[in-house]
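1. coords please:
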Amino acid sequence: MFQGIVSGLASGGAFAALGLLLTVMYRLTATVNLAMGATGAFGVYVMAALVENGWGYGAAAVAGVAAGALASVVCCLIITRWFTESGPQSRTAVSIAQLIGLLGLAYICFGDRPRNLPNPAPGEVGTIAGVVITYGTLVLIALALLIGLGTYLVLTRTALGLRLRAMAERPVTTELLGIGTVALTLAVWAIAGALTTLILLLVAPVRSGDILSLTLLIVPACAAALVGRLRWLGGSLLGGLCIGLLEGLMTNVSWIREFRDVLPFVAILLILVWSQRGEVWDAAR
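-> Okay, the predicted model is just below:
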């Protein structure tokens, strides 16, 4: 049992980091950016294609991160150009369409052949309960903590954070006061795309390396973000780590191993049902 929990640390760190990015995006842009996983997967495959064509890993990784950021900016331009006045539900629906479009584009550009992706952090830190802890695992957990703590400090302790919160809560008023909301919004989406690509670059070598599997990592990220109700950064962090640990635990139990991929969907369903319990009980009374 303990071995399963330890083996889920890497996945938990990735889910937590992606869940935090979803939470930050929702707080700052009122959009549950479900296309985020597709932008990251696109960046990863740009890196893989460049490595196959003789590029060094460092230069290819930088280009892949830039491609992920650019794809995210294109998604942002579509939403800000045609859906500025739409509500969060409409923006989220648009992000689903963008996810499908990016997934199709990735298949056209790179095919459906899974890649053997190089591991940027393959070294071993040590062994716990017979499970090897790699530098990649520690980097993912550290990245999740950095995203959470960094976002909290920026939003609460800096003038930039004040502008970002004003942009999220009163975009029209912020624009009338002379604060460029378009540039800030583009910057938020670009950073989210770049960080998502970086996270997937660390995750892809130890999970399935095909485009669809990398894109669907957005599902456990959604479950993590919902634990924090898309508002509480600490809840998203804990939710992602717990889902990863549970997934690792299920992997080591033979009779439920094949159902581990269903865990994020079950978590999302239970969280949504629990969040609506008040309305259901009031209606019953």
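2. can we go C-alpha only for contacts and neighbour counts from here?
-> Noted.
3. do you know how far the closest residue to residue 239 other than its chain neighbours is from residue 60?
-> Of all residues not flanking residue 239 in the chain, residue 224 sits nearest, at 4.4 Å (Cα to Cα, 6 or more residues apart in numbering). Distance, residue 224 to residue 60, by Cα to Cα, to the nearest Å: 30 Å.
4. more neighbours, the two?
-> More neighbours surround residue 224 than the other of residue 224 and residue 60, with 36 against 22 (other Cα atoms under 10 Å).
5. Would you mind pulling the contact partners of stretch 179-186?
-> Contacting residues not belonging to stretch 179-186 are listed as 29, 73, 76, 77, 80, 163, 164, 167, 171, 174, 175 [Cα atoms under 8 Å, 6 or more residues apart in numbering].
6. Looks to me like the third one is in a helix.
-> Yes: the assignment for residue 76 (DSSP: H, G, I helix; E, B strand; the rest coil) places it in a helix.
7. Tell me which stretches of the stretch 51-200 of the chain form helices.
-> All helices of the stretch 51-200 of the chain, identified by DSSP state H, counting those that start in this stretch, fall at 57-82, 88-110, 135-157, 159-169, 171-176, 181-203.
8. and those as JSON lines, adding distance to residue 18?
-> Listed next are the helices of the stretch 51-200 of the chain as JSON lines, based on distance: least, Cα to Cα, whole Å:
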{"stretch": "helix 57-82", "distance to residue 18": "14"}
{"stretch": "helix 88-110", "distance to residue 18": "15"}
{"stretch": "helix 135-157", "distance to residue 18": "8"}
{"stretch": "helix 159-169", "distance to residue 18": "20"}
{"stretch": "helix 171-176", "distance to residue 18": "25"}
{"stretch": "helix 181-203", "distance to residue 18": "7"}
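9. I'd like the structure of this one too, to check against the first:
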Amino acid sequence: MLDILASGLVIGAAYASLGLCITLLSRMGGVVNFAQTAIGLLGSYLFLVLSDTPLPLWLAALAGIICSALVGAFSGAIMSRWFHDADVGTRSSVAIAMMIGYLSIGTRLFGDSPRQAPDLFDSLGLSLGAVNISGGLVVSLIVSILMAAGLHYYINNTHTGTRLQAFAAKSVTAELIGIPSDRLTIMIWSLAGAMSALALLIIMTSSARNANYASLSLLIIPALCTALIGSFHGFYLTLSGGLLLGILEAATLSSPTTAPYAQTIYLPVIVLILLWTKRKDKWDGQRA
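-> Prediction:
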């Protein structure tokens, strides 16, 4: 039981970290960013390339995070320059186009053959009875919790966070009262890009050390599911949803009977969440 919990938490913490990036942009940028994983992959794969050079690993990781931050800033500049007054549907459609473009560029640059990632966190592992807890689990849990707490505090307790919420709610009004929408949009996209690269670096150097580019790009599905659990708004709910989703997936993988269906658990979760969130509308319609 403890081994299922441990493996589920390391997966769930990764899902939560990516879901937090999507929640951040949904809440502050007014967009469901389908390109989030694709942006993070560009930086994390740059880290893999640099890790095969004499460059220190920490410097290679920093370069990868900066790369995704720059790609995120570029994406934010596009969104701010041409789509700042568009509705959520249009912005999200642009994000889908970005996802396709970045995945095509990444596959062209890095190929789709599995790459061996270095283990950065092996020395941080713990033993709990007969269960060995990997260093990746420890780091991913700490990072995801710090992300959720830091974003919650930043958005709700800082002047910049207040301005970001104003811009997300009423972009035109925010511009009229002097809030620098372009700069804030680029900043928040850049932050989300750096966070997604960090999350993927942890995944690739702990639990998915031989994964290829295509399989890692599919992490956008559980990340979106995790953000949906938080209604694309609550950081702590997104964190909890990611951890629960990881545990559910690990429990499914633990049985030979259900293991082949582990990657399909997101569909019933999404359906149940949508039914639950829309229940009030349905009940109101029936009463009317």
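10. Please state their TM-score.
-> Here the TM-score for the pair of chains, by TM-score structural alignment, normalised by the length of the first structure, is 0.93; 285 aligned residues with a Cα RMSD of 1.8 Å.
11. on that earlier part again, determine which two of the contacts of stretch 179-186 of the first structure are furthest apart.
-> Using Cα to Cα, the two most remote members of these are 73 and 174, lying 21.0 Å apart.
12. the more surrounded of these two?
-> When neighbours are counted by other Cα under 10 Å, residue 73 of the first structure and residue 174 differ, and residue 73 comes out ahead with 22 against 18.
13. separation between the counterpart of the more buried one in the second structure and residue 246 of the second structure?
-> When the second structure is aligned by TM-score structural alignment, residue 73 of the first structure is paired with residue 73. Distance of residue 73 of the second structure to residue 246 of the second structure, given as Cα to Cα: 30 Å.
14. Tell me the counterpart of residue 253 of the first structure in the second structure.
-> Applying TM-score structural alignment, one finds that residue 253 of the first structure aligns to residue 255 in the second structure.
15. Contact partners for that match?
-> By Cα under 8 Å, 6+ apart, no residues touch residue 255 of the second structure.
16. same check, this time on residue 162 of the first structure
-> 155, 156.
17. what separates it from residue 189 of the first structure, distance-wise?
-> For residue 162 of the first structure, the distance to residue 189 of the first structure (Cα to Cα) stands at 18 Å.
18. for residue 265 of the first structure, same thing?
-> Separation of residue 265 of the first structure from residue 189 of the first structure (Cα to Cα): 26 Å.
19. quick one: what's aligned to residue 276 of the first structure in the second structure?
-> Taking TM-score structural alignment, the alignment pairs residue 276 of the first structure with residue 278 from the second structure.
20. my guess is residue 202 of the first structure meets residue 141, correct?
-> No: Residue 202 of the first structure lies out of contact with residue 141 (Cα atoms under 8 Å); the separation is 11.1 Å.
21. Next, count neighbours for the spatially closest residue to residue 66 of the second structure that is not a sequence neighbour.
-> Excluding its sequence neighbours, the residue lying closest to residue 66 of the second structure (Cα to Cα, 6+ apart) is residue 194, at 6.5 Å. Neighbourhood size, residue 194 of the second structure [other Cα under 10 Å]: 27.
22. before we move on, what about the one 4 residues further on?
-> Summarising burial for residue 198 of the second structure: neighbours were counted as other Cα under 10 Å, giving 27.
23. which residues touch stretch 72-85 of the second structure?
-> Counting by Cα under 8 Å, 6+ apart, 39, 90-91, 98, 171-172, 181-182, 185-194 sit against stretch 72-85 of the second structure.
24. swap the cut-off to 7 Å and go again
-> 39, 91, 171, 182, 185, 186, 187, 189, 190, 192, 193 (Cα atoms under 7 Å, 6 or more residues apart in numbering).
25. thinking again about what came up before, to residue 272 of the first structure, which of the helices of the stretch 51-200 of the first structure lies closest?
-> Among the helices of the stretch 51-200 of the first structure, the nearest to residue 272 of the first structure by Cα to Cα is helix 88-110 (15.2 Å).
26. Centre of the chain to the closest one, how far?
-> 15 Å (Cα atoms, centre = their mean, to the nearest Å).
27. Would you mind pulling up the elements that it packs against?
-> Counting contacts by 3 or more Cα pairs under 7 Å, 6 or more residues apart in numbering; DSSP states H and E, helix 88-110 of the first structure packs against helix 36-52.
28. equivalent range in the second structure for the helix it packs on?
-> Under TM-score structural alignment, helix 36-52 of the first structure corresponds to residues 36-52 of the second structure.
29. Tell me the buried residues in that stretch?
-> 36-48, 50-51 (16 or more other Cα atoms under 10 Å).
30. re earlier: give the full set of residues in contact with the match of residue 276 of the first structure.
-> The contact partners of residue 278 of the second structure, by Cα under 7 Å, 6+ apart, come to none.
31. what about 10 Å?
-> The contact partners of residue 278 of the second structure, taken as Cα atoms under 10 Å, 6 or more residues apart in numbering, are residue 272.
32. what comes up buried for the helix or strand that contains residue 6 of the second structure?
-> Residue 6 of the second structure is part of helix 2-29 when elements are defined by DSSP states H and E. Under the neighbour-count criterion of 16+ other Cα under 10 Å, helix 2-29 of the second structure has 3-29 buried.
33. Once aligned, what mean separation remains between that helix and the first structure?
-> With the two structures superposed, helix 2-29 of the second structure lies on average 1.3 Å from its match in the first structure, counting by mean Cα distance after the TM-score superposition for the first structure.
34. What separation is there between residue 286 of the second structure and residue 280 of the second structure?
-> From residue 286 of the second structure to residue 280 of the second structure the distance is 10 Å (Cα to Cα).
35. Please identify which of these two sits among more neighbours.
-> More crowded of residue 286 of the second structure and residue 280, by other Cα under 10 Å: residue 280, with 11 against 8.
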